[in-house]
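Asker: Predicted model and sequence follow; I will ask about them next.
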Amino acid sequence: MGAVGTSARRRGVPWLVLGLWIVALVAVSPFASKLADVQRDRAVDYLPASADSTQVAKIQEQLPGGEATELVVVYHRDGGLTAGDRATAAGQIERIAGEHKLTGEPRGVPSRDGTTLMYPIATTEPGTDEEARDLLVNDVRDVARGSDGLSVEVGGAGALATDASEVYNSLDGPLLYTTAAVVALLLIIIYRSPFLWLVPLAVAGMADYLSMGVAYGLNQGFGTSVSGQSSGIMTILVFGAGTDYALLLVSRYREELRRIERPYDAMVAALKGCGPAVLASSGTVAAGLLCLLAADLNSSRGMGPLGTVGVLCALVAMLTLLPAVLVLLGRRVFWPLVPRLGSTPKARRSLFTAMGSSAGRRPLTVLAGGAVLLGALALGTLNLPGNLKQEDSFTSKPDAVAAMETLAAAYPERGTQPISVITPEDRAEATLASIRDTRGVDSAQEGRTGDGWTEISVLATAAPQSAGETATIEALRDRLEGSYVGGASAEQLDLKDTNARDRLVVVPIVLLSVLLILVVLLRSLVAPLILVAAVVAVWAAALGIGGLVFEPLFGFEGTDPGLGLLSFVFLVALGVDYGIFLMHRMREECLNGAEPATAALTALRTTGGVIASAGLVLAATFAVLTNMPMLQLVELGFVIAVGVLLDTFLVRTYLVTSASVALKRKVWWPGPLSRKPEPPVPPKEPERVTVSAH
């Protein structure tokens, strides 16, 4: 009777798990489909919570009509504008003013060389509605058109926001499809099976759908911000981390099928063997990402919870749904390389056996060489280009960026992008006078008034986002006590300053939290310090490689201010992830009686192939970001992909293994494994009793 019950359980549990997943996916379906509706890519969604420019944006939303959309219509002819060109421009601007309620009368500003005429315009018609803003910008572009050598471009903060929103909205589909295609290709190569690769890929897709529903719930329940950047990173983590966990589980499951007859029992053994390491590693990644909640930058703070949702949904799927599907499909899913009961895999000298041998023979030499190499690569950070300007944020040139470039060339002697000052209504006159008296200010004009605040539009004498304009913004902030200074250029300045602040706060929290988790998991102090030092070195080297190629090879004009912090959090969390896989197996070997040096080499030989496969998949998924149209995503994807490859094929294989061989039992200090076991005491021989004859 007991055998019958056990057999029924074996058949029933996988079907039950599958049924629960179907119910869960049906339940989250209405919410997953709404995630795109709550995605916001306004300046406020990326700005620091406490910055001046954020306060300006929030108060502008409260002013009559809400936040103003500021545009600049730029007319240009290389040989100089004709009278007909000016008449065309005046007619088009008059039509725009007739169709839309502008906040002031548009006045054309000609360039000194006569080639360009710009019309700054602003309207509160869209308010805070992004869709209405985009319709407005597109309507203005439909009216403002050139011909016969007259070029017309629509720029300004509103047009740039529309172009950025269009790019972010176009990310979801291509990002998902490209990521799935890359993962599918790598799984086919790794598994060499026409069927097996479909299982983890389909499970990852379901985990991604679940994460979308959970992310929507976080947004509705706790106000967690959802941006194009954070939702894209969440998808990358679901497929990258999820596939990594699948590789580890399937590898252990295949191993167990060679010694256990029934797939259900083999899967139970596989989960017992690799489950703790997978749980520990995913928990470490989640803890590292949640440290981003300490960031002041809204975009970074929102990425922490969404990244954590992605990792945890991938974990749940790979430890429940994947095992259930594999058990139901049985051994045949591995065809043509089906693991037969009692069979042994072909013994062959692997790359990781060779690596382990060299690390085992000369561990100190390998350590020194690796440290010198990583240090040399880290010096490349000195060559990173300066902070990324707004107009350089796109890999292709949208209309708003083309307009900004035309303005910069035609008006080098003056600002063309308004600086917004919000001041208390009762101090408007004094504030306006103080602004006009500030060095670097070209002009200032009082605009909307309401809710106790007055908005003043300021133009600097220096070009947008130049050192001169930055000095003017800082001077205004020093002089105008009780007022807020914002606008596009001020936002970029606040992004840079806040990212510097966030690095000082978040980096120590990440290091401390990851270190504490590792100490608890590995029951050692030395091993966690080695892993943390290794991933920090990888981060510095990967960022250094970015410095060597971003401008000289790729032609990037700047570096995203948030690149250092985000790449640090991801590389530390994900790098430690692989370290746990290796160290967990090493500790297991030591507990089974192996000497530490032997345990280190055995762990590398047995897990090296799986870790390498997982590293390739994770690097490839982040490399997908390098094909996206936003430079911030391109740079982040490049640095993380390079860092994961360095960690997989240099640090994890050579340096950590060499350090473990060199330190021997000290690597587990002060835990019990650091002490040499007492030699077994031989049993005492029974005393011989001598019987004397009388």
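Answerer: Happy to help now that I have it.

Asker: CA only for contacts and neighbour counts going forward, please
Answerer: OK.

Asker: Gly450 - nearest residue in space that isn't next to it in sequence?
Answerer: Leu63 (5.4 Å; Cα to Cα, 6 or more residues apart in numbering).

Asker: so what's that neighbour up against?
Answerer: Leu63 is in contact with Arg448, Thr449, Gly450, Asp451, Trp453, counting by Cα atoms under 8 Å, 6 or more residues apart in numbering.

Asker: So which residue is dead centre in this structure?
Answerer: Ile233 (4.8 Å; Cα atoms, centre = their mean).

Asker: Next, the contact list for it, please.
Answerer: Taking Cα under 8 Å, 6+ apart as the definition, contacts of Ile233 comprise Met303, Gly307.

Asker: Within the helices and strands, which one has it?
Answerer: Using DSSP states H and E, Ile233 falls within helix 228-257.

Asker: A further structure is provided below for comparison with the first:
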Amino acid sequence: MTVGKTPTKGVGRRRAVPWALLGLWVAVLALVGPFAAKLADVQHDRATDYLPSSADSTQVARIQDALPGGESTEMVIVYHRDGGLSAEDRRVAAGQVGKVAAAHELVGGAPEGIPSDDGTTLMYPVVSNEPGHDEKLRDALVEDVRGIARGQDGLSVEVGGTGALGTDAGKVYDSLGGPLLYTTVAVVALLLILIYRSPVLWLVPLVVAGIADYLSMGVAYGLNQAFGTTVTGQSSGVMTILVFGAGTDYALLLVSRYREELRRIERPYEAMVAALRGCGPAVLASSGTVAAGLLCLLAADLNSSRGMGPLGTVGVLCALIAMLTLLPAVLVLLGRRVFWPLVPAYGSEPAQRRSLFAAMGDSAGRRPLTVLATGAVLLGALALGTLNLPGPVKQEDSFVTKPESVTAMETLARAYPERGTQPIDVITPADRVDRTLATIRGTRGVESAEKGRTADGWAEVSVIAKDTPQSAGETATIKSLRSQLKGSYVGGDSAEQIDLEDTNSRDIKIVVPLVLVSVLLILFVLLRSLVAPLVLVAAVVAVWGAALGIGGLVFGPVLGLKGTDPGLGLLSFVFLVALGVDYGIFLMHRMREESLAGAEPAAAALTALRSTGAVIASAGLVLAATFAVLMNMGLVQLVELGFVIAVGVLLDTFLVRTYLVTSASVALRRKMWWPGGLSREPARGAGPSEPTEPPRQPEQVGTP
């Protein structure tokens, strides 16, 4: 009787576990659902959400929030006619500005127009405290002013300034929600259909990734409420990219191993358990590497970078949990038929054919040192392209397609070539405002300075520089003001750009070593070697340099971008090192399995490449494609980040991992695993140093 009950219990367990996991996920989604819907409410893209926390410009923005009326909205209404403004044009301009002043509460009332020397342009500086720091009210104010100030009969009217620029940037960030998600889903779906060649299988990991994304939104909202984690359009968009990119990678690896086990094991439940045991450690280690690398961003002083660390980590971990619990449960419940028409029958052998990766492995195995030297020279040559990277991107060049606020600034720059058109904000103690004004007016490069609001012991001074915004002359003026005005803070748009560049330089010096150390420590533990982790990290650092170099060759000459985002170097390094090591982990983990099974080092390396080549190539294509989606967004910083990471992932997938890491493994042989047990020659007649199951024949079907 007892013997007869054992299989029944086993069958019951096999049926109960997947259903229990599904029920658990339903409960979790019901719990986090209300919070996920609120993430957009706590997403902000104000200056203080991106600025370094310790910088002058951050202090200015924070104190301005507390001044009467909160954060002011500054605009410039620009009237222009190529042949010169007529008296009627000036009358129309004055009338429209009067309507703006009547409809809204402006600081100082209706402003006076400032004509250009050539008579073609008239600008009206407009400042309002109505919106405070409410972005929706600010956007409504800007759009209302644009509705009142309209051109006619050859007279062009544009609304620019800080407030209008913020509104136009907000439109781009708002588009990151729906369009980014839909485009990412479409790209991943297309690639999965091509990879799996099944009408059903592709849908399973895609739906699971969507559920993981929903979970990550709820967790991200919880972090914001509990710890005040900064949520910006950039960080939430990258979180979605990571969920679909990394999550699909984990799914590809698991499904590939599951297909392999289904040929050896009759029941799907047992086959899935074996698949999880086989690839689970590599998936856990790879996700841990990405999470550890991203969490190093918490050491950054730049708010946008520091906030991206936790959100990116949430995305990766939610994807990991979903792919190791929900995906296996769904696949087991659907059974073998989910693979139709390429169903892996029990006891069958995979189609044996010479794969592309077998050919690559053979070429790397025959001349490993030659391959290594050639690859190193190629990556080094590509890295030289970093010398061609354009300088820091100016605010007006940060949009792919120029909005009205940018064209207004360009019109002002042409019409007022020797005059600053963008205020420099100075916050000074109220009891010394007169002395501060005198010092400012005596500073070289200052055109004018006027006292503004006062409250809570602080006074605001608006400064106009003689030089154009973000020029070398204006930068020198800002630095002079900061050096002379001790106890005061100097901010504004141009000062913010200076602080962004300075803080990114500081963050790189701190975060980069932290990322390298954390990744190496994880690899030391996983691979039980000192040499293999150093090889993998050196490889991905070389990839980062080469990808940035390709960016230098493409950004200006091909894409027409006029500047480089100051945060590109740091963010691309963190993502490429953390994500690039993923593929090295997948390869080296399989290589270690083969070595423990008794294979010689060279044979283990080539077998690992043949076994994992197709699935990791598919994973690399998916990850590169998801980051490439960022190139379709409207901000230069997203275009550049998406390009560099996508190119870096492709370089890592098809050059570094395939040729260089494999060649290094063949050349170093057992030294690759020093000082672990695999680095020692086994005694004659002795088996492998650690027990393991017999080696499998790798699938050569070419699909994960």
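Answerer: Looks like it came in fine. As the structure is a prediction and not an experimental result, all values here were calculated from the model.

Asker: Report the TM-score for the pair.
Answerer: The TM-score (TM-score structural alignment, normalised by the length of the first structure) is 0.98; 682 aligned residues with a Cα RMSD of 0.8 Å.

Asker: hmm, back to that, of the contacts of Leu63 of the first structure, which is the most crowded?
Answerer: Trp453 (20 neighbours; other Cα atoms under 10 Å).

Asker: Pro677 of the first structure maps to what in the second structure?
Answerer: Under the alignment (TM-score structural alignment), Pro677 of the first structure maps onto Pro682 of the second structure.

Asker: Now the residue mapped onto Asp172 of the first structure from the second structure. Nearest residue, chain neighbours left out?
Answerer: Superposed on the second structure with TM-score structural alignment, Asp172 of the first structure falls opposite Gly177. Distance criterion Cα to Cα, 6+ apart; nearest residue to Gly177 of the second structure, sequence neighbours excluded, is Gly237 at 7.0 Å.

Asker: residues contacting the equivalent of the one you found over in the first structure?
Answerer: Counting by TM-score structural alignment, Gly237 of the second structure lines up with Gly232 in the first structure. For Gly232 of the first structure, the contact set (Cα under 8 Å, 6+ apart) comprises Leu171, Asp172, Leu175.

Asker: Just the buried residues of these.
Answerer: Neighbour-count burial (16 or more other Cα atoms under 10 Å) is assigned, among the contacts of Gly232 of the first structure, to Leu171, Asp172, Leu175.

Asker: Superpose on the second structure and give me the mean offset of the helix or strand containing the last one.
Answerer: With secondary structure defined by DSSP H and E, Leu175 of the first structure is part of helix 172-191. Following the fit onto the second structure, the mean deviation recorded for helix 172-191 of the first structure is 0.5 Å by mean Cα distance after the TM-score superposition for the first structure.

Asker: That helix versus helix 228-257: what angle between them?
Answerer: Interaxial angle of helix 172-191 of the first structure relative to helix 228-257 (axes from the mean of the first three to the mean of the last three Cα atoms, to 10 degrees): 20 degrees.

Asker: residues in the second structure aligned with the following helix or strand past helix 172-191 of the first structure?
Answerer: Sequence order places helix 198-222 as the next helix or strand after helix 172-191 of the first structure, per DSSP H and E. Under TM-score structural alignment, helix 198-222 of the first structure corresponds to residues 203-227 of the second structure.

Asker: same thing with stretch 138-145 of the first structure?
Answerer: Using TM-score structural alignment, stretch 138-145 of the first structure lines up with residues 143-150 of the second structure.

Asker: Could I get the buried residue list for the matching stretch?
Answerer: Val145, Arg146, Ala149, Arg150.

Asker: Count residues in the vicinity of the closest residue to the last one other than its chain neighbours, would you?
Answerer: Setting aside the residues directly before and after it, Arg150 of the second structure is nearest to Val157 in space (Cα to Cα, 6+ apart), at 5.7 Å. Here the number of neighbours of Val157 of the second structure (other Cα under 10 Å) works out to 22.

Asker: Ok, the one 4 residues further on next?
Answerer: Other residues within reach of Gly161 of the second structure, judged by other Cα under 10 Å, total 24.

Asker: Map it onto the first structure.
Answerer: For Gly161 of the second structure, the residue aligned by TM-score structural alignment is Gly156.

Asker: in the stretch 1-150 of the first structure, which spans are helices?
Answerer: Counting by DSSP state H, counting those that start in this stretch, the stretch 1-150 of the first structure has these helices, from start to end: 2-32, 43-46, 52-62, 83-99, 130-143.
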